[in-house]
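Peer 1: output the structure for:
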Amino acid sequence: MFISEETLADVAAVAEWRARAENELREKMTNGPREDLPSKAIQIETASHPGDCNCGPHIQLFALCEDGSIWTQYHSSGRSNVPTDGMWRRVGGE
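Peer 2: Sure thing, here's the model as predicted:
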């Protein structure tokens, strides 16, 4: 059976595209918004933002995890333009 160079190039391109897509998905699952932290939180800090004409009052949590990653989560009374879905978002490295 003969396989042309064009077919081999197409197969290689598809394999490369698939690997890239899988890596992007893995990165989103690791670094994107998530309901739980990737590892145990070893320190949690809060920051209270009083609000202004652009954004209402809200509280921001920061969690330092055992793996060294830092995550943030917002809590608001609903009059603020911050994410209120309760998801953790990675700080940096996204």
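Peer 1: C-alpha from now on. contacts and neighbour counts both.
Peer 2: Noted.
Peer 1: could you pull out the helices in the protein for me?
Peer 2: Taking DSSP state H to define them, one finds helices in the chain at 5-31.
Peer 1: for comparison, sequence B:
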Amino acid sequence: LEALHNAAAALPHVDISKPQAVIGTNTVACIQSGIFWGYVGLVREICARIKAERDREMRVIATGGLAPLFQQTVDLFDAYQDDLTMHGLTVIYTYNKDTA
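Peer 2: Predicted structure coming up:
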């Protein structure tokens, strides 16, 4: 969104949030709707295509700073892990700590 704001000086800065409606009635609402629902569609399509290519069930885990916003709104995720990166680093450290 920063690139959009910086490249088009007349466009306002817009925070990512769930829009009140899909069809916006002003510039900010339209940008919010496009970003929010665009990402929902992107994640939904990628997950559907990955699931179609796999031979087994998979879990979709939401992570990252904006994950709660999407998790509370759409039924895309099986779980939410706010500290997945730190958890992964802990697992790697534990695995490697006695090998050095």
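Peer 1: for the two chains, what TM-score is obtained?
Peer 2: Superposed pair, TM-score by TM-score structural alignment, normalised by the length of the first structure: 0.32. Supporting alignment: 40 aligned residues with a C-alpha RMSD of 3.0 Å.
Peer 1: can you give me the strands in the first structure?
Peer 2: For the first structure, strands defined by DSSP state E occupy the ranges 41-49, 58-65, 70-76, 89-90.
Peer 1: who are the packing partners of the last one?
Peer 2: In terms of contact count using 3 or more C-alpha pairs under 8 Å, 6 or more residues apart in numbering; DSSP states H and E, strand 89-90 of the first structure is assigned the packing partners strand 70-76.
Peer 1: the strand it packs on versus helix 5-31: what angle between them?
Peer 2: 60 degrees (axes from the mean of the first three to the mean of the last three C-alpha atoms, to 10 degrees).
Peer 1: pull the number of nearby residues for residue 35 of the second structure.
Peer 2: 19 (other C-alpha atoms under 10 Å).
Peer 1: same deal with residue 7 of the second structure?
Peer 2: Residue 7 of the second structure, neighbours per other C-alpha under 10 Å, totals 10.
Peer 1: same thing with residue 58 of the first structure?
Peer 2: 20.
Peer 1: could you do residue 31 of the second structure as well?
Peer 2: Using other C-alpha under 10 Å, residue 31 of the second structure has 21 other residues around it.
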